[in-house]
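Q: okay, here's the prediction I keep looking at, along with the sequence it came from:
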Amino acid sequence: MKRHVLLLWLLVCSGMTEAIEPISTTIAVGMAAALTGFLASYQNIFYYFHECCRPEWISFNRTGLRIDLENKLFGQHIASRIILKAVNGFMNNDNPKKPLVLSLHGWTGTGKNFVSKLIAESVYKEGMHSKFVHVFTSELHFPHQSQSAIYKSQLQQWIKGNVTNCERSMFVFDEMDKMHPGLIDSIKPYLDYYDKLDGVSYRKSIFIFLSNAGGENIVQTALDFWRAGRDREEIELKDLETALSLSVFNNNKSGFFHTSLIDKNLVDFFVPFLPLEYKHVVQCAMAEMKGRELQQDRGVADKVARDLVYFPKSDRVFSVKGCKTIESKLDYYT
């Protein structure tokens, strides 16, 4: 009704209602109502075609994430379980006390970037292409240590600006092991237990850190289990988490070196990604063929898997690069 009155007031101010009879005024109000309905419909159409910070574009798909983790992520029983529970619990909480902060660790090619993509696709209609998903890489965005002070200020402004635009923002920090120590501490307030900072709430945002740091500890644990004749599925988070967080915290070449994020327990989960075995590489190759809509050929998948480097050299148990080079190898064999 207020919109109708406003539109009518605009008509009055423009002189269009001068000497109008009461019945004409009624018509004007009707026109205003019709115009309001049109504008509302137009707004809804705009939301349909243009990505906005609304449920039409941001809505968590738990079933989709579970199926993707089960069918597309191989050899990572610990990571799959943690990711599903963490994201599900966070996205279904209408009033979280702090942002969700995940730190994914493991050697290259084990699935860290891939999991970030799956999370984005389960939350945002546009997935990683959403304007509410922001990826930072050390060598691209923070290349010069001498400019750390500038980077800290820029990073704070980037995050504040984007969360102001949409509280359901997601930030991915890749190559944390190459990030300058101390830089990530600049965003510590945004990850803490605050209702608002300068009028902005960060509690519904997601922060994901990706790092190779701590990978040696994870690999060593996997090797110990293998040498003891134990199945890798027997490895539990408790076998890795404490040693992982300590090694990352004390690694002076890591962006987490002596960071307050760890010291103040602001990282919700340190998620270990185990080294991949031959069978997992085969699964990766088969999945890649399926993704390309090619006929799934186990023979080709075996050729791709055999072409990779494994360690220990004498036993060829774990792939050195995981599934990272599968795409290019498959191009060669197909």
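A: Perfect, thanks for sending it.

Q: from here on, contacts and neighbour counts on C-alpha atoms
A: Fine.

Q: number of nearby residues for the closest residue to Leu330 other than its chain neighbours?
A: Residue nearest to Leu330 in three dimensions, not counting chain neighbours: Val304, with 6.5 Å by C-alpha to C-alpha, 6 or more residues apart in numbering. For Val304, the tally of surrounding residues (other C-alpha atoms under 10 Å) stands at 24.

Q: A further structure is provided below for comparison with the first:
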Amino acid sequence: MKTVFGEVCGYPSIRYDHDGLERNLQQKVFGQPFIQKLLLPLVDLHMDERYENRKALVLSFHGTPGSGKNYVAKILAESIFEKGMDSKFVHLFKPILHFSGQPPEILKFRLQQWIVGNVTSCQRQLFIFDEVNDMPEGILEAVKGFIDYNPRFGGLDFSKCIFIFLSNIAMIPINQRTLELWQDGTKRRDKLRHEDFMSIIIEHSFNEDGGFKKCKLITSRLIDAFIPFLPLERSHIESCIKVIADDYAMNSPLTPPMIDYIMESVEFTPKDLRLYSAHGCKNLDTPIKLVLMRYSRQMFDEL
């Protein structure tokens, strides 16, 4: 059996696992119907070697912090690259680290050079841009040439790349629209339509301060899907708690009273309905660890 040292531009370092992606999205991501409706089929088509891509796959995730945007990007990376987020073919950009302290033109040039350099080594690349709402206006214009149709420069083909943009842009109107539809009778999330959210996401992305403001990526229709991440309800938070606890609990599963205790630390909105978590599944680690620690000590004292 041949041993492969380090990552290679191909199998086994790059191997798309559709079943694993679908399973993880179903079992670990809650309350987000458009992940199954939009993300999964788009990734399937993009990764299918039987079809020639005309452009890079470009996705934009929008919603409240803690609603699952970064988590879904991580799951996607793990379904394509053996080392997941630690792969040299996966690149995470954050404004404070990569897009500050220099004039915009220099930052754009460096970004372009980074993309070209990596695609030169392997055409399968995943570029994740976090906190787009905090990026300087105009920076993302640097990637337009790489995600346009038939993007070939200097013998390089960028059509096998995936670009993902993560932001809180339009989270308030997304949450408000979700509440309006709930009040109008659409209680089941799988009955919500993407059309109910797309126009408000595009409008706010183009007009709000941040990396998308007046951006040609939007006016040129180069983003394949604007995916809304909806505010999470109580049942979704309880599911998040169970998944997070599995990483710590070992043989100490959470009991209903333990979950109730953790839920007391969660802030819900609006105040009169207490329907949605104000911070999604964020900030749950500490109360979960505290509950498990108390449980473990109690068990130890009873021995």
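A: That came in fine, so what should we check first? Not measured: the values here are computed from a predicted model.

Q: the residue nearest to Leu330 of structure 1 and Arg298 of structure 1: what is the separation?
A: 10 Å (C-alpha to C-alpha, to the nearest Å).

Q: between those two, which contacts overlap?
A: Common contact partners of Val304 of structure 1 and Arg298 (C-alpha atoms under 8 Å, 6 or more residues apart in numbering): Val282.

Q: about what we covered before: map the residue nearest to Leu330 of structure 1 across to structure 2 for me.
A: Using TM-score structural alignment, the equivalent of Val304 of structure 1 in structure 2 is Ile262.

Q: residues in contact with that match?
A: Contacts here follow C-alpha under 8 Å, 6+ apart; on that basis Ile262 of structure 2 touches Leu284, Pro287, Ile288, Val291.

Q: before we move on, what about Gly31 of structure 2?
A: Arg189, Leu230, Pro231, Leu232, Glu233, His236.

Q: what do you get for Leu59 of structure 2?
A: Ile162, Phe163, Ile164, Phe165, Ile223, Asp224, Ala225, Phe226, Ile227.

Q: could these go into CSV alongside distance to Leu21 of structure 2 and secondary structure?
A: Below are the contacts of Leu59 of structure 2 laid out as CSV (distance: C-alpha to C-alpha, whole Å; DSSP: H, G, I helix; E, B strand; the rest coil):
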residue, distance to Leu21 of structure 2, secondary structure
Ile162, 15, strand
Phe163, 17, strand
Ile164, 16, strand
Phe165, 19, strand
Ile223, 22, coil
Asp224, 19, coil
Ala225, 18, strand
Phe226, 19, strand
Ile227, 17, strand
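
Q: could you tell me the end-to-end distance of stretch 208-219 of structure 2?
A: 15 Å.

Q: one step back: would the match of Val304 of structure 1 count as being in a strand?
A: No. Applying DSSP: H, G, I helix; E, B strand; the rest coil, one finds Ile262 of structure 2 to be helix, outside a strand.

Q: mind listing what's buried in stretch 53-63 of structure 1?
A: Cys53, Trp57, Ile58, Phe60, Asn61, Arg62 (16 or more other C-alpha atoms under 10 Å).

Q: which residues touch that stretch?
A: 47-48, 51, 84, 88, 91, 122-126, 165-166, 168.

Q: one more time with 6 Å, if that's ok
A: Ser122, Val123, Tyr124, Lys125, Cys166 (C-alpha atoms under 6 Å, 6 or more residues apart in numbering).

Q: which residue comes closest to the third one once chain neighbours are left out?
A: In this case it means Tyr124 of structure 1. Nearest to Tyr124 of structure 1 is Ile58, by C-alpha to C-alpha, 6+ apart, at 4.7 Å.

Q: from Pro41 of structure 2, how far out is the aligned partner of the one you found in structure 2?
A: With TM-score structural alignment as the criterion, Ile58 of structure 1 lines up with Ile14 in structure 2. As judged by C-alpha to C-alpha, Ile14 of structure 2 and Pro41 of structure 2 stand 19 Å apart.

Q: please apply the same query to Asp246 of structure 2.
A: 29 Å.

Q: what's stretch 273-282 of structure 1 aligned against in structure 2?
A: By TM-score structural alignment, stretch 273-282 of structure 1 lines up with residues 229-238 in structure 2.

Q: next one: that stretch to chain centre, how far?
A: 16 Å (C-alpha atoms, centre = their mean, to the nearest Å).

Q: first-to-last residue distance for it?
A: Using C-alpha to C-alpha, the two ends of stretch 229-238 of structure 2 sit 17 Å apart.

Q: what segments of the stretch 1-150 of structure 2 are helices?
A: 18-28, 33-34, 40-47, 69-80, 95-98, 104-121, 144-147 (DSSP state H, counting those that start in this stretch).

Q: how about these, which one is nearest Met299 of structure 2?
A: Minimum separation from Met299 of structure 2 across the helices of the stretch 1-150 of structure 2 (C-alpha to C-alpha) falls at helix 18-28, 28.6 Å.

Q: what comes up buried for the closest one?
A: Within helix 18-28 of structure 2, the residues that count as buried by 16+ other C-alpha under 10 Å are His18, Leu21, Glu22, Leu25, Lys28.

Q: go on, stretch 221-241 of structure 2?
A: 222-234, 236-241.

Q: let's see which of those end up in helices.
A: Arg234, His236, Ile237, Glu238, Ser239, Cys240, Ile241 (DSSP state H).

Q: can you redo the helices of the stretch 1-150 of structure 2 as CSV with distance to Asp157 of structure 2?
A: Below are those laid out as CSV (distance: least, C-alpha to C-alpha, whole Å):
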stretch, distance to Asp157 of structure 2
helix 18-28, 24
helix 33-34, 29
helix 40-47, 14
helix 69-80, 19
helix 95-98, 25
helix 104-121, 8
helix 144-147, 9
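
Q: mind checking those helices for the one nearest to Asp196 of structure 2?
A: Across the helices of the stretch 1-150 of structure 2, closest to Asp196 of structure 2 is helix 33-34 (C-alpha to C-alpha), at 11.7 Å.

Q: over which residues of structure 1 does that closest one lie when aligned?
A: The aligned range for helix 33-34 of structure 2 is 77-78, by TM-score structural alignment.

Q: ditto for stretch 113-133 of structure 2
A: Going by TM-score structural alignment: stretch 113-133 of structure 2 matches residues 157-177.
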